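Undergrad: Quick one, structure for this:
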Amino acid sequence: MNNIDAFNIAVAEILGECYREFPLRVRLSKLDIGETIKIAMGDDPDGVYNLSEKEYEIAEEAMNWLMEAGYIWSRKPDNRISMEGVTLSPKGLEILNAVPETLQEKKTLGDLISGGVKTIGKDVATTSVKTVLTYGLKLSLGT
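TA: Have a look, this model is predicted:
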């Protein structure tokens, strides 16, 4: 398993769920996101949750990274299993409302990923997250 691909899948799932439910706050489960990573990477989840497995660790770190990078806010970020009261920050919402010129379909990035990784697939999720993070960097740098 490639950590960057797993991270991109986790980010797509997290931001997609936050966008789909915005402005309502959501609960993000490390277990659910880790299972999404497993499925997208071609692993068959066995129904046993071992939180020390790499997929669940990546899910947790992706949630933390998105919060620290200013894409999401959480009312209760310190739970080991989930984040409670999560919503997009203004930065996250602005980025997900963008319509990149490179897309043939004129959909926002949020609309593209809001269906979830299981619906859009690993490749579309990974490409979309790369676009989101690139746009976020440009926004942060003011370019």
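
Undergrad: from here on, contacts and neighbour counts on C-alpha atoms
TA: Will do.

Undergrad: Distance check, D5 against E35.
TA: The spacing between D5 and E35, counted by C-alpha to C-alpha, to the nearest Å, is 14 Å.

Undergrad: List the buried residues for stretch 92-99?
TA: Using 16 or more other C-alpha atoms under 10 Å as the burial criterion, the residues of stretch 92-99 that qualify are G92, L93, E94, I95, L96, A98, V99.

Undergrad: got the residues you listed as JSON lines, with distance to I72 columns?
TA: Rendered in JSON lines, the data for the buried residues of stretch 92-99 read as follows (distance: C-alpha to C-alpha, whole Å):
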{"residue": "G92", "distance to I72": "6"}
{"residue": "L93", "distance to I72": "9"}
{"residue": "E94", "distance to I72": "12"}
{"residue": "I95", "distance to I72": "12"}
{"residue": "L96", "distance to I72": "12"}
{"residue": "A98", "distance to I72": "16"}
{"residue": "V99", "distance to I72": "20"}
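
Undergrad: Sequence B follows; please return its structure for comparison with A:
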Amino acid sequence: MTNIEQFDLLTGILLGDLYTSFPVAIDARTDAYLEQVVPPEDGEAAFNFVQVFTSTVRWLDQYGYIHIEHDYSTLDCYEFKVSLSEKGLHTLRKLPKSLQSEDKASIGDMFARGAKRLADGVATKLVMDAVDFGIQAGIERI
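TA: From the prediction side, this is the model:
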């Protein structure tokens, strides 16, 4: 499993969790997401997951999709208290451009249903849509 595949799946699962809990912040721990993202037989991806996890959380914060309210990380445990930002909420309420959904579910609704259960490539398309919507929201404010 590549880093970008892990990023897409982790982003979908994390944003789905945040969308479901909004406006309440959640504790995002490496061990809670490892089993959801990396298949048990992929030892290399599991070994690198801490770096992918922390980099993904920090990237989502840096580009305004989430807020890191507190970093509880230690040498043996990586944990963040995170909440959905206004940009993140606005993005997740959008209808996906890349998929035709009969029930008109938003990106957030689809992630909340379970990014891991989405068909191959769907989580990636939804993450791409979410990033595109976030970029557009930033351009519109300039």
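
Undergrad: returning to that earlier point: looking at D5 and E35 of structure 1, which is more packed in?
TA: When D5 of structure 1 is set against E35 and neighbours are counted by other C-alpha atoms under 10 Å, the residue ahead is E35, at 22 against 19.

Undergrad: helix, strand or coil for that one?
TA: Per DSSP: H, G, I helix; E, B strand; the rest coil, the secondary structure class of E35 of structure 1 is helix.

Undergrad: contacting residues for the closest residue to it other than its chain neighbours?
TA: Leaving aside its chain neighbours, E35 of structure 1 sits nearest to P45 (6.5 Å; criterion: C-alpha to C-alpha, 6 or more residues apart in numbering). Under the criterion of C-alpha atoms under 8 Å, 6 or more residues apart in numbering, the neighbours of P45 of structure 1 are E35, K38, I39.

Undergrad: Structure 1: strands as residue ranges?
TA: Assigned strands in structure 1, in chain order: 26-29, 72-76, 82-88 (criterion: DSSP state E).

Undergrad: Which of these has the highest mean neighbour count?
TA: With neighbours defined by mean count of other C-alpha atoms under 10 Å, none of those is more surrounded on average than strand 82-88, at a mean of 22.

Undergrad: What is the nearest of the buried residues of stretch 92-99 of structure 1 to G116 of structure 1?
TA: L96 (13.9 Å; C-alpha to C-alpha).

Undergrad: gap between that closest one and G110 of structure 1?
TA: L96 of structure 1 sits 4 Å away from G110 of structure 1 when distances are taken as C-alpha to C-alpha.

Undergrad: swap in Y56 of structure 1?
TA: In this structure, Y56 of structure 1 and G110 of structure 1 are separated by 24 Å, where distance is defined by C-alpha to C-alpha.

Undergrad: so what corresponds to N79 of structure 1 in structure 2?
TA: N79 of structure 1 is assigned S73 in structure 2 as its aligned equivalent, the criterion being TM-score structural alignment.

Undergrad: Thought F80 was touching its match, still the case?
TA: Yes: S73 of structure 2 is in contact with F80 according to C-alpha atoms under 8 Å; the separation is 6.9 Å.
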